[in-house]
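**Student:** Next comes the sequence, and after it the predicted model I'd like to discuss.
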Amino acid sequence: MTTLFYRLPRLTLLIIFIAIISGIGAILTLGRQEDPTLVERFGYVLTAMPGADAERVEAIVTEPIERRLQQLPEIAEIKSTSRANVSQISIDVREDLTEAEVDDAWTLIRSQVELARAELPSDVRTPIVERVYVGAATMLVSLSWQGEGDPPLAVMARLAEGLEDRLRNLSATEETELFGQPREEVRVVADPEALAAAGLSMTEAARLIGAGDAKAPAGQFRGSGSDIGVEIGGEFDGIARIRAVPLLQRPDGSALRVGDIAEVEKGIENPPTGLAFSDGKRAIFVAAYIQSNNRVDQWALQAEAAVEDFAVNIPGDIKVDITFSQAKYTNERLNGLAQNLLISALIVFAVLFFVMGWRSAIVVGLALPLTVALVLLLFRLFNYPLHQMSVTGLVISLGLLIDNAIVVVDEYDQERAGGRTVLDAIDHSLGKLFGPLFASTLTTALAFAPIALMPGAAGEFIGMIGTSVIFSVVCSFVIAMTVIPAVAGWLDRPRQAVEVKRWWRDGIKIDTVTDGYRWTIGTVLRYPILGVLIGVVPVMAGFMLGGSLPSQFFPQTERDQFQVEITLPPQATIYEGIDAAERAERLLKQRYPQITGIHFAVGEPGPRVYYNAFNNQRGVAGYAAGFVQLRSNNDTRVLVADVQKFLRTEFPEAQVLAIPFEQGPPADAPIAFFIEGNSLETLNRLGNEARSILAETPGITFTQARLQLGAPTLTINADEAATAISGLRLTGLAADLRAELEGVPAGSILEGIEEVPVRVIAPAQRRGELVDLRSKTIGNGAQGAGTPLAALGEVKLDPQTAVIVRLNGQRVNEIYGYTEPYSLPDPIFAEFQSKLEVRGFDLPPGYSLRIGGQAENQADAMADLLTLAVPLILVMVGAVALVFNSFRMSFLIMAIGGMSVGLAFGGVWMFNLPMGFNAIVGALGLLGIAINGSIVVLSLLQGNEAARNDDVIAQREVVVAATRHIVATTLTTMGGFVPIILTGDVFWLPLATAIAGGVAGSALLALYFAPAMYRIMTMKPIYRLFRLLSGKGWTHPARATVAAE
């Protein structure tokens, strides 16, 4: 069976052909995207209650909805923000749920919110449940006004909707979204005093107007011959119809109509709830998102054609521009990784040529395209896309996937050099190596399995690295056991009894070096304590040096964009937010010529141009967020820190952030913690104390407390009796004021498929000045005249709570700390914790502190990773024990794997890198990679009877004979990481240096430490001690067999 593929060349060639064609077909059809797709575990519930302050919103809106949501075990975390007029509840679904289970969880969430809706007062608007798409827009198109005067927002809105329809109808479009979209409405502007003179209030007028909009069906007429639907004519179809609605019927038969006492006009909602700007011009952004596992580049070509065709018929003063296209970044990322893959392949082939000779290099090199083709085929079968994680997994595994082929070809050459025929050499080589290579493949796959199986956002982000490596090593094992021996036999040459060594044919071999190396191995075997020291000393040094490195979750990305956020005080208006965004755009363009574009959204979250860049600042008028486009990636690193300092100087009244985009799962801030308790005043005091200490910590540029007190609120202390004389109760007074200030819905107009709401509201001059509010008349009074509001009681400004934050139903004060761009938050946070202890910061009873931000994300990710790693390591121990039929050998090999982690840490230290999550991932993967050489060496020692019998010369020759493929596999594995190391990619460099450094050290462990430990374990006194301790007595090793051990 082992020689089947050699004996049937047509079968082998057919398999090679099928593999190559399948790989080419897969790469042409696989989906392509820049980053992995994350499951939509995050979302929010947004509920408006116009006119209510933060504490009332918390009690009446937030708490009932939270209570319902807390009944769902599928929810991991509920964080709510209650502010004036609006409640926002952010939801995080548990990370251990699958994508299908997450979908079911959101169905349950909507059901619970609907149940809570029945408990809310009538003046609370319908809650909006929204899942947050975790990912960047595939394409972002802006429609901006370039002409003079006010922009035609209604026209721009219709055009944006038309473009959205075009992009939505493209094949593979997942969803679309509009940013800065103005909302049209029909306003019935009525003078409250005129209404009062007619005996009507604003709410009564709105009710009468809404009653005239007959859209409701009137039932079904069921006759003997047919059933016919019944409708009432008179629904709102235009402004004229609304003007004609009768409000009162006079005694003379005439009617008081809406047009008699009110102005009816159609326009844009004022004030707006959200706006967008592109390079300082009023704009509407149309974002389109592609379905996962599709080719971004092909979809982008369709979308660009659709946008170009759409722009042909657009008025000249409206500019249609593709602001962002993910295809550009995807192509750059994948092309760069493909280039690294090619360079790595060339390096690997060069190493093989110099170490093993041209013939062996060709045979072993054949494993590269065959394995990659099979891996791509598996990607296609499992519907995995190509993105930076999956392709990087291929780059990582490039040196690994030929290890098995190197060992097989080298062993085959040695068998042929020993005089065996081709068939016997193939049969004997595979028979000897199948077990050890299967064990090494299994351990490598198990080492990367925790990465592939890791749950949650971090697992979804990096999981394809583990999957790619597992696919690669499994496919390489299959190729090495089947195709490679056959090709080695076909390309073999006639062997002579005595041959002159040629370096291009047999690989470089320097006798002096070989003799010196043989002497070192012999010395280590005679004095095995030297081999132990050679292994232990660098490992201990690696652990010590690695322990001194600062920690980091994921680094910032190298990108020609960065984020800008401006948060004004809570009482700021949307117009102040607009002024801040326009001024920031103007100042940045004047100061920094490297900026090519600035795009802002005000009053709502901005469009997402990076996969983890999203925020939940909805309904905040004084909030502006956007991104800045630069000429190059390097400009971001140069400018972003200075931009933040400059904007903070120019906007002292605001909280300003200018930060680069970061890799990994989204986090609210680099440093975040929660103080939990009940009293808002105590939470505010504790938060201010902690925040002041945090602000003094070196490296902190800006701090923020989510709990905010002291927002000005206009309080009317109305006398209840006086209010009753005017014909109202206190609730009626509140409703009447709310109707005048905010407006009251009163039906809608259907224009095609668009529904334009109708709102009854007081004139703008009645709503903009405090004196107008004080002089406002209420009710009809005893003589039919209204009562001035000031006569009912005192009208004054009082400080009220602006923002209340709750975490899982408990009030908290969430403190954010922002660091210098590209700095490490871990040492800064450690310094802050030390300052807390020095200052004696203690929490009173009933209050607690919880860590959040990147530290929480990193702790959760490490816990998920280690939870999977521990049982899989135990499986590795059992697998090795079965192959060697020895628990001693199994524990020795796993000890070598553990020692390799210290070598990985040393590799990270040598490049002065932080101990990031990727470095830990690399060290964990190294656990399976580093033991491969030791498995081969120990299996060969076990298979040599003289070596088992403590023959030092035999042990030395076994190790020397195995050295070539150990060195070759080490150099090829390290060579696969050379392009990543040379490019200096901050994201992949820790992983590459960890594995490369560990692999380099693993050769020492395999060639010196493992043989020395084997010698110690087979020395007669030691062996006798093992036998006596086990209660089996003592048998001379010469009469012992492998099975008897």
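**Tutor:** Done, it's in. Numbers count the residues shown, from 1 in each chain.
**Student:** hey, let's count contacts and neighbours off CA atoms from now on
**Tutor:** Will do.
**Student:** Which element, helix or strand, includes the nearest residue to Val422 once chain neighbours are set aside?
**Tutor:** Ranked by C-alpha to C-alpha, 6 or more residues apart in numbering and with sequence neighbours excluded, the top spatial neighbour of Val422 is Gly489, at 5.9 Å. Per DSSP states H and E, Gly489 falls inside helix 456-490.
**Student:** Which strands or helices does the helix or strand just after that helix pack on?
**Tutor:** Next helix or strand after helix 456-490 toward the C-terminus (DSSP H and E): helix 503-506. With contacts taken as 3 or more C-alpha pairs under 8 Å, 6 or more residues apart in numbering; DSSP states H and E, helix 503-506 sits against helix 326-356, helix 358-365.
**Student:** Pull the distance from helix 503-506 to the chain's centre.
**Tutor:** Relative to the centre of its chain, helix 503-506 is centred 49 Å away, using C-alpha atoms, centre = their mean, to the nearest Å.
**Student:** could you pull out the strands for the stretch 101-250 of the chain?
**Tutor:** Using DSSP state E, counting those that start in this stretch, the strands of the stretch 101-250 of the chain run over 128-131, 139-145, 173-179, 184-190, 217-222, 227-231, 246-249.
**Student:** Below is an additional structure, to be compared with the one above:
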Amino acid sequence: MISKSLFENGRYLALLVISIFVVGITSYNSLGRQEDPSITPFVATVQTFYPGASPARVESLVTKPLEDALREHPDIQELDSSSINGVSTIIIEADYYLSRAEIKRVWSELRGKIDRVTPDLPEGATKPVFDDDLFTDFVKIIAISADEGIDISPSLLRREALRFADAARKVPQTRRVKHYGLPDEEINVEIDGTALSSLGLSIDDVARTLALADARTPAGRLASPNSALTIEVAGDFADIQGVRDTFIKANPESVSGIRISDVATVTKSETDPPLRLALSNGRRSVFLAVEMKAGYQVDKYSAQFEAFLEDYRANAAEGLTIDTTYDQSGYTEARLAGVAKNIIAGVLIVVAVLFVTLGWRAALIVALSLPLCTLLSMVALNYLEVPIHQLSMTGLVVALGLLVDGSIVVTDEIRKRLLGGDEPLEAMQQAVTRMTVPLVSATATTVLAFTPMAILEGPSGDFLGSLATCVIVMLITSLLLALSVTPALGARLLPGAMTERPAWWRSGIVLPKARDWFATSVDWSLKYPLASVLLAASVPILGFASVSTLTAQFFPGTDRDQLYLRVEMPKSAGIEATLELVRALDDDLRAEPLIRRVDWSVGESPPAFYYNLRSNKRNTPEWAESMVLTYDENQTNALIRKLQTKFDRKYPQAQILVLGIDQGPPVDAPLEVVLYGPNTHTLRVLGEQFRQRLQELPDITHTKLSISPAAPKIEFQLDEEKLRRLGLERTQVAVLVDGYLRGRFGGAVIEDTEQLRVRAKLERDAWQDAEQLLNLQIPVPGQLGKPRFVPLSAVGELEIVPDDAPIGRKDGERINKVQAFLTRGVLPEEALKLLRQSLEKNPIALPDGYRYSFGGDSGEREGVVNDLIGPVGLVMSLLLATIMLTFNSWRLTALAFGVVICAFGLSFLALALFRYPLGIMALVGVVGSIGVAINACIIILTSFQQSPAAASGNRDAMRDEVLDSSRHIISTTLTTFGGFLPLILEGSQFWPPFAMAIAGGVLLSTIISFYLVPPAYVLLGAPQDNRIERAQLKASKGALA
């Protein structure tokens, strides 16, 4: 017995305690630290551009071939796609059961499949871009901009941003640096359309000439017996002047010929219009998002990066501002400090309770077991590579309320035997023998209760898995310490009968009247067992009945000094129109006294500043998104509601969503209806009906359709007869117009390590509106092979018509997603309940072949709950085996199972009494309450079994056993409740439901422990031939023989 060796040799005990402290602290310092768990990259996107193609053509020629190839892979769980005008986007979701290494393998194999399909895509479609970097946990986001009042060119801003990124990558433990809002530079050759047509040339001719003039093709090698020389043709574009000097056509009247500069303006500039923009506090900026290597500590990394940042600022160019827009280390330190503060407060409450109930020496022993257990757990967590973050710390909080049970029970058992006159060694050995089976059984049942959460896969598993792992690890280490170190300490430190004085602070408070009242109540319950069982069972039954009053929730929001805006303009809007609205919004936001900083990304998603935000928008001119910091996290939700109302009224031309930060896996919208069917038009009509039904609900701020109303487009009606006479085809006209407007690339200029492509295009002033487009000159075959030019109006006319609607698909089936967004603070389940009632009262008729399902928070929550329930069969079988091996009685096993069920009802009742929602975190608390309830049940039942008189049904003996166990049961109940009390009183959205489910459930579980378990034992018929008696009888027969 380990505890005996530790008791008899104090040096061993001291060495073990010191070793645990040293190894535990070392392991803690080696653990990674971050604010929240990282989401495994299960999701990737494939984006392909097919300029000018309608959604139907994009779907049939691009999206479907790619989908068919991707669906062949066995590890793909779901495919969602969107085909809009000129763009195909496919969202791939890999199987949740894959490891990170396996996911990388899957992504690599999918890239190969895409490469094999790419040659079959239509001409004009770009190469598909595969992006598996949607969820990135950035530690720092840096904004580089000009000082207030200083104008800086996009070119200089780009160079400074890239220079900073190169320097930041050299900071130790930096994984990568990504840039957002980086200006794209190119060499623009803006050609005079009249001069170009007078020369008989087209944009394609100019681009071809530029490409041929930029000599970069190797001319071979000159090999001889003595040397081998590479041959190159001089004449590549060394600078922008080389582009200007390029000859495009011989001039009969001049020896020099006609150069590019004679018919075009050549400049180095940002792409026009820009693809993306970033604003930081109203100024043009570039965001640099810094990612730390996995497993490192964010606080240490942040200190290193701040030192680098200080040095870099000191040597940066004048007129440049380098700001930190987001720093995860500050949030991490505040979050972990807050949890640590609550843990310390809980520990103090635990020690105070034990000081009163068991005396100061017992309280000291249990207080010492807490850091020992925590530090020993750090060794296991370091081996399992579980970092320290909010959820793993939550696991420590859960375990705090559970792990003291073993130490309290063993300490109290030794205390009682010492006060009864036993020698320390004998008291320790008997206490360990008495409590080993109950403690192992109670620990095993609690570990099994958390097992489904520990093996949960997918984003929810990333979020909850570390919590359950921490609980399981700490429970196991607590059990090991409770059966080894704690008994040795108890036998050495606890007072004996000869030295004990009646002072309450030595042996615990004694309240004779309360004890007499309690004994009387237990006697009554044993005398009238059926009435007592019914009365006690009515409490959890009331809890189950109250479940229907609880509002379901996925994950709670978080109290944070951050919010963000998503702005979506009409599909026809250009990035300049979006930027104009963004500047107006930016002025309004920065005028708010509660807001301290505003940053914007226009045309793309900003860097993710929270672990569950996706950066999945790019090259989207009608899109903008902001990151907003406030001064007071407690007033952020009220500010969100205020801003949403204000912007809806002030800016009706755009859909503006003011959103807060929520916990848990990513959800696109809190309320969502997904319609399935074959016909896009029918899906659009049905979607509009559901959208109107959602809009009628209270607290709905905005609704959105994936098959949205079509944007206008310009359509050329070409005259076939005129085309035939001119010798043109429709495709030729389309290509020529596209070349005039978007330009054609030809050659490139190398500057340092960057390649600036040369784009030849028509002057922008020549095609500002639809009427000017009709004046574009189209080359047609002329006499003697010389082209002649006719205006576009000569071959047809244009009209403004509605564009085709976007087409969405899910696993190969067409869909329309109807999304709704809610007033901040309103639970999605409440709105969903109203929607269900509306649909039941007045259903929306669906044609044959069409159906709908609910997504959003409800769909994700249902998926998580199903995943948690999945392994319940195996867990219940193991739980049954554990309890059966403990009691060796089917009746007692059934009783223990009944206690587990009652524990659920008690936690539900606690939530209902204080009107908390039933979210995933509350369910975690419900599971956690089972441990204490089953622990008390096992202790009482094993005490009955180990007492011959109580086992035979002697009610006085049963009462004495209950009274004997009551002190440590009450102590564990009060310590668990006290440990979670600071979290309940904290008032945040995250902690109180979770803490109340545990603390309230455990407090109410005393009713079950004292007034249901003992009388139920009587009703089940106390078995005379229990295993204790059988063992004693067998031993006596052996002695007689």
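**Tutor:** Received the coordinates, thanks. Just so you know, these numbers come straight off a predicted model, no measurement behind them.
**Student:** quick revisit: for Leu442 of structure 1, find the nearest of the strands of the stretch 101-250 of structure 1.
**Tutor:** Closest to Leu442 of structure 1 of the strands of the stretch 101-250 of structure 1, according to C-alpha to C-alpha: strand 173-179, at 38.6 Å.
**Student:** buried ones in that closest one?
**Tutor:** For strand 173-179 of structure 1, burial by neighbour count (16 or more other C-alpha atoms under 10 Å) applies to 173, 175-179.
**Student:** do stretch 1008-1027 of structure 2 as well
**Tutor:** 1008-1018, 1022, 1024, 1026-1027.
**Student:** quick one: contacts of it?
**Tutor:** 522, 525-526, 528-530, 532-533, 536-537, 888, 891-892, 895, 899, 902, 933, 936-937, 940-941, 945, 951-953, 958, 962 (C-alpha atoms under 8 Å, 6 or more residues apart in numbering).
**Student:** Separate out the buried members of these.
**Tutor:** So, by 16+ other C-alpha under 10 Å, the buried ones in the contacts of stretch 1008-1027 of structure 2 are 522, 525-526, 529-530, 532-533, 536-537, 891-892, 895, 899, 902, 933, 936-937, 940-941, 945, 951-953, 958, 962.
**Student:** who wins for proximity to Asn331 of structure 1 among the strands of the stretch 101-250 of structure 1?
**Tutor:** For the strands of the stretch 101-250 of structure 1, the distance to Asn331 of structure 1 is smallest for strand 139-145, at 14.0 Å, taking C-alpha to C-alpha.
**Student:** So which elements touch that closest one?
**Tutor:** Taking 3+ C-alpha pairs under 8 Å, 6+ apart as the contact cut, strand 139-145 of structure 1 packs with strand 275-278, strand 281-290, strand 318-325.
**Student:** Now tabulate those in TSV and tack on mean neighbour count and distance to His428 of structure 1.
**Tutor:** Below are these laid out as TSV (neighbours: other C-alpha atoms under 10 Å; distance: least, C-alpha to C-alpha, whole Å):
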stretch	mean neighbour count	distance to His428 of structure 1
strand 275-278	26	71
strand 281-290	25	53
strand 318-325	19	57
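**Student:** Please convert those to a markdown table, extending it with distance to Ala739 of structure 1.
**Tutor:** A markdown table is the format used below for those (distance: least, C-alpha to C-alpha, whole Å):
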| stretch | distance to Ala739 of structure 1 |
| --- | --- |
| strand 275-278 | 25 |
| strand 281-290 | 30 |
| strand 318-325 | 36 |
